[in-house]
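>>> below are the sequence and a predicted model; questions follow.
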Amino acid sequence: MKKLTLLLTGLVWLGACGGSGDFSPAEDAGMQLASQVSIFESKDSHKKWLLRADAVDFADLKSATLKNPDLLLKENGEDSAGVTGKTGIFDYTAKLVTIEGDAKIQSFTENLVIEAERFFYDVDKDRIWSDGKTVITRGGAKVTARGGVETDSKLVKIEIKKQTTRLPADARELQKNTL
């Protein structure tokens, strides 16, 4: 936790030193921009996750606004999955990363891609979830989860949220649907 706090303090300081570009999520004159930023957390000399972005706005002291974020999730020091999107937010206090805008999770260990408008990553709980329509593609099979999904960073167990299935009321209806 201390390492993460020191890292974030250093990044805020770097952001205050300048930066330029067309990335302007806030129109305030006090914007603090930095480009090509990496934020990470490590444990036992291994990175647990790495968040990179083309540009970051550090103007808000509680969160950073990200342009083209790329969240790299790691398992035992090896890359396990990547989460990408057009924009994002890293909330320092909640330790929550939000990536949105054609967001995609690509597993590097499984033949799996998960797509949604927005994904959330809870740093402390090491879990990822979406809250809207989500498409899971594994090999040639596609599943649409209308209420979102929840999974760990390994993407091994995926829970489909708010899934409903209507069963036939009687044998006649069952036979009618199978013909």
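Perfect, thanks for sending it. Numbers count the residues shown, from 1 in each chain.

>>> rest of the way, CA atoms for contacts and neighbours
Will do.

>>> for the lengthiest helix in the chain, buried residues please.
The longest helix of the chain (DSSP state H) is helix 2-16. Using 16 or more other CA atoms under 10 Å as the test for burial, helix 2-16 gives 7, 8, 11, 12, 14, 15, 16.

>>> use this one as the comparison:
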Amino acid sequence: MISEYAVEPATIGADWRTFKDLIDRFGADKGRLISRLPNKWEKKVIQAAKEAGVPDVRMSSIIERLSHSKHKVVDFNRAYDHEAEWISNALREHGTRPFKAIICDAGKAACAEAMEPDDCSDAHALFRAATSRDVTRTADQIADALHAMTAVSKEVDIVDPYFDLRPGKGNYLDTLGSGLIANR
């Protein structure tokens, strides 16, 4: 339902047009979230924009858009080694828990799931995002499907005609114990 993407801060911050085009393509409503890799991802984007010489008016817009992008950039508890390059961290984390894609500059494409910012369109298989899917009614499958969604949620309302917490009516708390709450 919602896919996690690794987006290199230096790549998205390199120029205003790249930033604007990419940031507008993310959000839970679009089925795509940016992984906060590293933890100070937004600061790294601003730093990259400054180093690239983005004009002050555009810098103000980048800073404002980043402050309103809390639902687009999410912390998925990824490890980050500040001594290593961003792409090395992204590839290591991708090997542990795969991203849908790794968005970086052309020279850094080190895996099949790497793509350049110019390729980020719904026509590209790695960027296409489904906003719904059928889920088997098991605790593990439901928890897995809801994992990314709960990462951007402050409150979750369960609307299910079969949800019943009364003893002997089913074990509906297994979904919560299967990692939905444990991963938050």
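Perfect, I can see it now. Because the structure is predicted, anything quoted here is derived from the model rather than measured.

>>> got a TM-score for the pair?
Aligned and superposed, the two chains score 0.23 in TM-score terms (TM-score structural alignment, normalised by the length of structure 1); 73 aligned residues with a CA RMSD of 5.1 Å.

>>> for the longest helix of structure 1, packing partners?
Here helix 2-16 of structure 1 touches strand 33-43, going by 3 or more CA pairs under 8 Å, 6 or more residues apart in numbering; DSSP states H and E.

>>> show me what the strand it packs on is packed against.
Checking 3+ CA pairs under 8 Å, 6+ apart, strand 33-43 of structure 1 ends up next to helix 2-16, strand 46-57.

>>> go with 10 Å
helix 2-16, strand 46-57, strand 63-67, strand 70-75 (3 or more CA pairs under 10 Å, 6 or more residues apart in numbering; DSSP states H and E).

>>> now the ones you listed as TSV including distance to residue 90 of structure 1?
Output for these, formatted as TSV (distance: least, CA to CA, whole Å):
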stretch	distance to residue 90 of structure 1
helix 2-16	11
strand 46-57	9
strand 63-67	5
strand 70-75	11
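
>>> dump the buried residues of helix 2-16 of structure 1 to JSON lines, plus distance to residue 135 of structure 1.
Below are these laid out as JSON lines (distance: CA to CA, whole Å):
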{"residue": "7", "distance to residue 135 of structure 1": "35"}
{"residue": "8", "distance to residue 135 of structure 1": "33"}
{"residue": "11", "distance to residue 135 of structure 1": "34"}
{"residue": "12", "distance to residue 135 of structure 1": "36"}
{"residue": "14", "distance to residue 135 of structure 1": "38"}
{"residue": "15", "distance to residue 135 of structure 1": "36"}
{"residue": "16", "distance to residue 135 of structure 1": "39"}
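
>>> what is the nearest of those to residue 75 of structure 1?
residue 7 (21.1 Å; CA to CA).

>>> ok, now which ones touch the closest one?
Residues in contact with residue 7 of structure 1 (CA atoms under 10 Å, 6 or more residues apart in numbering) are 1, 13, 38, 39, 40, 41.

>>> so what's the last one up against?
Going by CA under 10 Å, 6+ apart, residue 41 of structure 1 touches 1, 3, 4, 5, 7, 47, 48, 49, 50, 51, 123.

>>> again, only using 8 Å
3, 4, 47, 48, 49, 50 (CA atoms under 8 Å, 6 or more residues apart in numbering).

>>> which member of the residues you listed is positioned nearest residue 178 of structure 1?
Distance ranking of the contacts of residue 41 of structure 1 against residue 178 of structure 1, using CA to CA, places residue 49 first at 47.5 Å.

>>> measure the closest one to residue 129 of structure 1 for me?
Counting by CA to CA, to the nearest Å, the gap from residue 49 of structure 1 to residue 129 of structure 1 is 16 Å.

>>> swap in residue 81 of structure 1?
14 Å.

>>> mind putting the contacts of residue 7 of structure 1 into TSV with distance to residue 141 of structure 1?
Shown next, in TSV, are these (distance: CA to CA, whole Å):
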residue	distance to residue 141 of structure 1
1	40
13	47
38	34
39	34
40	33
41	34
